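K.L.:
coords below, sequence missing:
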């Protein structure tokens, strides 16, 4: 086995650990892979490992580390001749905007998202592939969430809906991702007093989540129950929160059980 074969083998193991959510093991092995790549001066390998490390740091909310690594990857590929219009550079810039957003540096993040969306829309016009559509949708969703964080919910909701519409058009998109988007959009509609619309989104989220094994299903039923309560549809509200309570008991989720009990208590007070 050549040194390059060994490097590929190590990287494959890193990716497997990440897929199995064994992130600490992945982190340790990535450092082994980096040493291997540096010893044989495998520049593409080094760049790839930095990129995996950056994404792992973002996943683990090690934000400063993620930022430094994303910057390093961007610098490396631009030194190799990539322009700022290169899809890889735009992709990294979206991740950097996300990191600064999570660091609550909203002004810098907004400048980053604005730049990325402009570039992504141009890229998507040139090449309307599913990959580019998914990247554009991801950027819109994240930007929408920034607007929620700065209390500009109408703008946030508009971007999140656009993102959801794009995501639904992508054949192999993860259903779990769509469920989270649907539930979150329902929550924003509810916050803005658009109760009927929130009920539609919560119902769609629950319908899809019922085909998957999702821990958040009980919370979605509570959200739906509270929305029904606002519309004075108390039977439907009781049924929804009652189902949430059952799910909470079955999954030993104390938080969901408590939320459901609080919801049922509120309904009883309205009768």
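P.N.:
Done, it's in. Bear in mind the structure is a predicted one, so any value in this text is a computation, not a measurement. Numbering: from 1, shown residues only.

K.L.:
From now on I want contacts and neighbour counts done on CA atoms only, so please keep to that.
P.N.:
Will do.

K.L.:
mind checking the end-to-end distance for stretch 160-175?
P.N.:
For stretch 160-175, the first and last residues are 16 Å from each other (CA to CA, to the nearest Å).

K.L.:
distance between that stretch and the chain's centre?
P.N.:
Its chain's C-alpha centre and that of stretch 160-175 lie 12 Å apart, by CA atoms, centre = their mean, to the nearest Å.

K.L.:
which parts of the strand or helix carrying residue 68 are buried?
P.N.:
In the assignment (DSSP states H and E), residue 68 maps to helix 63-79. The neighbour-count check on helix 63-79 (16 or more other CA atoms under 10 Å) flags 63, 66, 67, 69, 70, 71, 72, 73, 74, 76, 77 as buried.

K.L.:
Stretch 249-258 too?
P.N.:
Neighbour-count burial for stretch 249-258, with 16+ other CA under 10 Å as criterion, is recorded at 256, 257.

K.L.:
For residue 135, which residues are in contact?
P.N.:
The neighbours of residue 135, taking CA atoms under 8 Å, 6 or more residues apart in numbering as the test, are 91, 120.

K.L.:
Going by neighbour count, list what's buried in the strand or helix carrying it.
P.N.:
Using DSSP H and E, residue 135 sits within helix 130-149. Under the neighbour-count criterion of 16+ other CA under 10 Å, helix 130-149 has 130, 132-148 buried.

K.L.:
here's the one I want to compare it with:
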């Protein structure tokens, strides 16, 4: 199976793309040799990844990795940790061959010293920070129309996270906290969400629907029904269903999203209302659609959100044309 803001109106993707319960999500952490066993999974090719970081950022990162006093005595575990850090830096700099070499060196040293925890860790390249970097690369590939790389990257991110979540499921709290497990699930949700938006741009609506359903389920389970991200995902799923002509199901989701947006004072309520009005129009409920469009326009104008204002006005023009057609041809409307 395959696996920020920007698009408005019926196009999925709004400002609530944080997918986080706290500021700790996906921070690159120091290797901990006390973690439970996990598997190694090689990240997709990331040759263009260095372009996403500033030169200063790379220098600072390199300094933090390699500024240890080389004259200090280090035990073998210190050397293993340093090699793993070098491997991570190589991934960031788009040098997967160097990363693989450093990991092999770390593994050899871990085997020589019979450090089982270190052996386990050297096989881990499904660290959340690495996966998030790969996910960013997927977005770059998608925006530059490198479809093959984008699809393979999304597939790797999603499958790696699904396997990681499965392997972590039964780990006790002392080995891996519930917060850390949730962060991994949220990263999977973010990956599914990002891939779904890309699949919409590729007109692969069946796949986009499936991805959004899974992302929505994760957001509901981890963050709750009323969380802003959950509301956005309901709206996005409704978008896909509406595009597929499944207007009744689309209405159910967008109606729920608009209700929650109103109850929680969601900052994107007017965007969701715009989608609701469009679905109502597609269902032939023109009178209701007009009222919802007008409310959406009022909110959008109060926030001076010009792109959304323009889309709402376009929707109103389309609605007016459909209403006129009904009046001329005597078609049924509600």
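P.N.:
Received the coordinates, thanks. Fair warning: this is a prediction, and the values are worked out from it, not measured in the lab.

K.L.:
now the helices for the first structure?
P.N.:
Secondary structure of the first structure, counting by DSSP state H: helices at 3-19, 23-39, 43-59, 63-79, 87-102, 106-126, 130-149, 153-168, 175-191, 195-209, 217-230, 234-250, 254-270.

K.L.:
could you check the angle helix 23-39 makes with the first one?
P.N.:
Here the directions of helix 3-19 of the first structure and helix 23-39 differ by 160 degrees (axes from the mean of the first three to the mean of the last three CA atoms, to 10 degrees).

K.L.:
now swap in the last one and tell me
P.N.:
Computed with the same axes, to 10 degrees, the direction of helix 254-270 of the first structure lies at 130 degrees from that of helix 23-39.

K.L.:
Nearest residue to the aligned partner of residue 274 of the second structure in the first structure in space, ignoring adjacent ones along the chain?
P.N.:
In the first structure, residue 274 of the second structure lines up with residue 222, judged by TM-score structural alignment. Leaving out its chain neighbours, the residue that sits closest to residue 222 of the first structure by CA to CA, 6 or more residues apart in numbering is residue 241, at 5.2 Å.

K.L.:
Just give me the neighbour total for the one you found.
P.N.:
Counted with other CA atoms under 10 Å, the neighbours of residue 241 of the first structure add up to 30.

K.L.:
could you list every residue that touches it?
P.N.:
221, 222, 224, 225, 260, 261, 263, 264.

K.L.:
Kindly recompute the last result at 6 Å.
P.N.:
Counting by CA atoms under 6 Å, 6 or more residues apart in numbering, residue 241 of the first structure touches 222, 225, 260.

K.L.:
List only buried entries from the residues you listed.
P.N.:
Counted by 16+ other CA under 10 Å, the contacts of residue 241 of the first structure give 222, 225, 260 as buried.

K.L.:
mind putting those in CSV, distance to residue 46 of the first structure included?
P.N.:
Listed next are those as CSV, based on distance: CA to CA, whole Å:
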residue, distance to residue 46 of the first structure
222, 47
225, 51
260, 50
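
K.L.:
per the alignment, the residue nearest to residue 222 of the first structure corresponds to what in the second structure?
P.N.:
In the second structure, residue 241 of the first structure lands on residue 293 (TM-score structural alignment).

K.L.:
how much space between the equivalent of residue 144 of the second structure over in the first structure and residue 149 of the first structure?
P.N.:
Using TM-score structural alignment as the criterion, residue 144 of the second structure maps onto residue 103 of the first structure. According to CA to CA, residue 103 of the first structure stands 12 Å off from residue 149 of the first structure.

K.L.:
what does residue 48 of the first structure give?
P.N.:
Taking CA to CA, one finds residue 48 of the first structure at 32 Å from residue 149 of the first structure.

K.L.:
if we can go back for a sec, how about the match of residue 144 of the second structure, nearest residue that isn't a chain neighbour?
P.N.:
Nearest residue to residue 103 of the first structure, sequence neighbours excluded (CA to CA, 6+ apart): residue 63, at 7.1 Å.

K.L.:
same thing with residue 255 of the first structure?
P.N.:
Closest residue to residue 255 of the first structure apart from its sequence neighbours, by CA to CA, 6+ apart: residue 248 at 7.6 Å.

K.L.:
Compute the number of surrounding residues for that neighbour.
P.N.:
23.

K.L.:
cool, and residue 214 of the second structure?
P.N.:
Neighbour count of residue 214 of the second structure, defined by other CA under 10 Å: 15.

K.L.:
Return the residues in contact with residue 111 of the second structure.
P.N.:
Residues in contact with residue 111 of the second structure (CA under 6 Å, 6+ apart): none are found.

K.L.:
Under a three-state scheme, what state does it occupy?
P.N.:
State at residue 111 of the second structure, reduced to three classes by DSSP: H, G, I helix; E, B strand; the rest coil: helix.

K.L.:
one step back: which residue in the second structure lines up with the residue nearest to residue 103 of the first structure?
P.N.:
Under the alignment (TM-score structural alignment), residue 63 of the first structure pairs with no residue of the second structure.

K.L.:
before we move on, what about residue 24 of the first structure?
P.N.:
For residue 24 of the first structure, there is no aligned position in the second structure, judged by TM-score structural alignment.
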